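Asker: Got a predicted model here, sequence first, then my questions.
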Amino acid sequence: MYLGLDIGTSGVKAVLVSEGGAILATAARELALSHPAPLWSEQDPDSWVDAAIGAVDDLAARHPREVARVRGIGLSGQMHGATLLDENGRPLRPAILWNDGRSQAECAVLEQRCPSLHAMAGNLAMPGFTAPKLLWVARHEPKIFARVAKVLLPKAYVRYRLTGELIEDMSDAAGTLWLDVGLRRWSPLLLHATGLDLHHMPRLVEGREASAMLAPEFTRRWGMAKDVVVAGGAGDNAASAIGLGAIAPAPETAVHAFCHALPGLWHQMGVMLSAAASLAWLAGVMETPAAALLAPLGERVDGPSPIRFLPYLDGERTPHNDAAASGAFVGLRGATGRTQIVQAVLEGVAFAARDNLAALSAASGPVAELDLVGGGSRSPLWAQICADVLGIPVHRIEEGEVGAALGAARLGRLAVTGETPAAVCTRPRRLASFTPRASVAEAYDEAYRRWRALYPALKETP
């Protein structure tokens, strides 16, 4: 048996996977976010640990015999979050998360201090990454910065609490701007640009490597053997790729170029800061569950909503790299109804995905089809809208909602068995396919053209 833990932004997911690769059970715990100032997004690091332990407690209570047979654990996690520890291994402040936009000015400073940043780190400096966050702390919270002994990413902090070891995998480390992604090692030059050195960094391992052993406190708690291996794991996007079986070599150029969770591989991605979170936000504002908002629309719509929505609730990364970008509804009228607003949110996210698809295609060639993962993959309606907007087939896949946790479990297995990735990282079964409809293609192309005009127009609005 193998266990996968995904340390997300809105919650922690745990999956229990059999020797044959089937998911036997899942558990989840919700997490709270804090936004104490405009552009800020923070979380209590200990809440990740409590949620992870609680999720496994749940699995152990419902499936004690299966959990007792777990041999390997893999970790996946939200990327970029700056978790600052003192010399005693305790957090100095709330973690500054991936969707925090306060460090825009520090990005410019970092680019100026290190002209070779892009070539070494594989990415431009953006507020979401970890390194600019440390420059912000050094500037605005110098007393805290002076006490920083280690900087960890979210899943590395959970690993530390579960094993006592300070370790990070390559894929998550690639999102810090401190990793030389070509050499797959920390860069003293990039660290120096933020006032840090190698002593502040955890040890690096590949995602499929054994990184540490689960501490006796937890093997006893969950009735496991004493020799449970914890794999290096992966950042959530790389883990999702492992869950999808996306392990073939990729081009070297990309919108974001990160190390993959497997040795000798890199992966590429465009990043939206609010996708399914946009629907969750609307559900919260309307005090109505997301499923109830979607139900009146059915499984397909006849064409675009007359309302346009920019899903930049936390800024945007691809293609704008603008932490100050904001969300907006345009076209509201007295006759506008709830279903039109809900549809506009779904379409706004799909239009932003089309921006990402265009950026990725420009970097590495056309994309012919897509598999959907994450919470939004549950909705046939949203899948059909995505197919119509993107102009390519999209597929709902088996266990797509827990793709990152499944990928983590697979890495846990590889760390134990030493099998080849191809034998373990198989592609999931497709449950349903959605193809673009010619009847709405022209209308969606026009709606996308009009939607794209919103960002530059609103950017000029004070």
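Answerer: Alright, I've got the coordinates.

Asker: From now on I want contacts and neighbour counts done on CA atoms only, so please keep to that.
Answerer: Noted.

Asker: can you give me the helices in the stretch 201-350 of the chain?
Answerer: In order along the chain, the stretch 201-350 of the chain carries the following helices (DSSP state H, counting those that start in this stretch): 216-221, 236-244, 276-286, 290-294, 338-364.

Asker: Tell me which of these is the most buried.
Answerer: Using mean count of other C-alpha atoms under 10 Å, the stretch among the helices of the stretch 201-350 of the chain with the largest mean neighbour count is helix 236-244, at a mean of 27.

Asker: Quick one: distance of that helix to the chain centre.
Answerer: Its chain's C-alpha centre lies 9 Å from the corresponding centre of helix 236-244 when counted by C-alpha atoms, centre = their mean, to the nearest Å.

Asker: Which secondary structure elements does that helix sit against?
Answerer: If contacts are counted by 3 or more C-alpha pairs under 8 Å, 6 or more residues apart in numbering; DSSP states H and E, helix 236-244 sits against strand 72-77, helix 403-417.

Asker: Below is structure B, check it against A:
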Amino acid sequence: MSYLGIDLGTSGLRALLLAEDGSVIGSAEQSYSSEHKHPGWSEQNPADWITALEMAVAELRGSHSEFTDLRAVSVAGHMHGATLLDSTGDVIRPCILWNDTRSDIEAQHLDAMPGVREISGNIVFPGFTAPKLLWVKAHEPESFARVAKVLLPTAYLNYYLTGDYVADMSDSAGTSWLDVSGRAWSDTLLTAGQMSETQMPRLVEGCQPAGTLRPDLAANWGVSGSVFVAGGAGDNAAAACGLGALNEADGFLSLGTSGVLLAARDGYYPAPDSALHTFCHAVPDRWYQMGVMLSATDSLNWLGQIAGKNPSDLTRNLGDNLRAPGRVQFYPYLSGERTPHNDASIRGSFTGLGKDTDQSDLTCAVLEGVAYGLSDSYDALAQTGVSIDRLIGIGGGTQSRYWVKLIATVLDVPIELPQDGEFGAALGAARLAMIAGSGASPEDILKPPRIGERVLPDSNMAEAFNAAKIRFRAAYEHLQEISSRRG
């Protein structure tokens, strides 16, 4: 038997084929683009997702005979997108993506309504799905009048695979229509968003069968027998499944373009005032919480562009041993900030510059600023009662051991780096397919990766970085005041 995991990313689709023992058979990738017709807009044509999926499947089928023994499929992908379908199942307009900010006014309106935060467990951010539909109603009333179903991007692929409107809990938790504690559509939230439950897909857990592959699609793919389609997951829930972050306090740090600090939870502990996301996990009776900063490695990439240097060269020149925090500080709010500030308008800055400031000072300040920003999420998580004693580190930024040691020191928690191998959302999706297709328990399938290196905090530097972190946070209010005056 083989199992297919699909990671529907913002810039491309990745398909991963696993053997019955969980080993990787092969993978295939296809890219597509987004449209940005106006500032703050971000859209994609769902037909491009289907084309990418079919091309990836054709590549896997042509390269690996094991594909014909396909037992189950699962889709993970970017959350919050609004794919609008009419009564015939046709797409009405391009999908409005997670990073589209046009519905800021509608998000503020929903967020202020009684009960919305309490039931959804989250602030209503402009990127969430519900405010997008209010924007469509206000600005594209003819399209809104035709909406028979609203599907998240992963649910749209589920529809293509099964012919049924079905979505999983983890992805649906980011709509502002789901009762995240009760794991069901909320009449109160739907009414607030001027939608109805008839416009929502059927809900299943991410590791449960959502349906079976359409017979015509199975024939086209060259597979026989009943092929299960699992519920799937939002991208971060799937990444947690790929890393084995299943039980209370299992967590990971993703140091990519944005920064994510995630912890699995055995219960529901919402903290919307801190701008933490509290979502259903991809398995029953579990949730996860995460803090998000919008410019992690993006901050280092920006400095590299300014300096005309490769970001890896900037960090490599620092050596292996941590330097004490200096006078220069960097505030990594190049695109605003999410956790815990929920401030879309704030922008970054350097402070403490002098004639003696050199490139290495700026690099250290950027790395430190990102670390302090991540510590805000770490502390917000701690305030919900979770006790994290280690984190798995993933993402391009973890290639810099200096940066990993710095973050471990600022957070005062060891960071474990997986051995070279497969992990992440595509693996998580394939593992969910294995559970749905085999009936195995999540605990038997969702195992952590082998660890190649464990980076410990530098106890000799802890006091100095704690003091610098306090200065960083004290200056935030002043920076926020300046940003608000500038508009």
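Answerer: Cool, the structure landed. The structure displayed is predicted, hence computed values, not measured ones.

Asker: From Thr163 of the first structure, how far out is Val49 of the first structure?
Answerer: Using C-alpha to C-alpha, to the nearest Å, one gets 12 Å for the distance from Val49 of the first structure to Thr163 of the first structure.

Asker: Excluding chain neighbours, what is closest to the aligned residue in the second structure for Arg354 of the first structure?
Answerer: Structural alignment (TM-score structural alignment) places Arg354 of the first structure against Ser375 in the second structure. Taking C-alpha to C-alpha, 6 or more residues apart in numbering, and ignoring the residues beside it in sequence, Ser375 of the second structure has Leu411 as its nearest neighbour in space, at 5.8 Å.

Asker: wait, the one you found sits on Tyr378?
Answerer: Yes - in this structure, Leu411 of the second structure is within contact of Tyr378 by C-alpha atoms under 8 Å, at 7.1 Å.

Asker: possible to save the helices and strands packed on helix 236-244 of the first structure as CSV with mean neighbour count and distance to Arg147 of the first structure?
Answerer: Formatted as CSV, these follow (neighbours: other C-alpha atoms under 10 Å; distance: least, C-alpha to C-alpha, whole Å):
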stretch, mean neighbour count, distance to Arg147 of the first structure
strand 72-77, 31, 25
helix 403-417, 31, 32
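
Asker: Could you check the ones you listed and tell me which one is nearest Asp100 of the first structure?
Answerer: Each of these has some distance to Asp100 of the first structure by C-alpha to C-alpha; the shortest is strand 72-77, at 16.1 Å.

Asker: I'd like to know which elements that closest one is packed against.
Answerer: Packed against strand 72-77 of the first structure by the contact rule (3+ C-alpha pairs under 8 Å, 6+ apart) you find strand 2-7, helix 154-163, strand 229-231, strand 234-235, helix 236-244, helix 403-417.

Asker: What about Pro154 of the first structure, how many residues nearby?
Answerer: 31 (other C-alpha atoms under 10 Å).

Asker: same thing with Asp169 of the first structure?
Answerer: Other residues near Asp169 of the first structure number 31, with proximity taken as other C-alpha under 10 Å.

Asker: For it, which residues are in contact?
Answerer: When the contact criterion is C-alpha atoms under 8 Å, 6 or more residues apart in numbering, the partners of Asp169 of the first structure are 204-207, 232-234, 261.

Asker: Distance from the one helix or strand Ala475 of the second structure maps to to the middle of the chain?
Answerer: Secondary structure from DSSP states H and E places Ala475 of the second structure in helix 462-486. If you compare the mean C-alpha spot of helix 462-486 of the second structure with that of the full chain, they lie 27 Å apart, counting by C-alpha atoms, centre = their mean.
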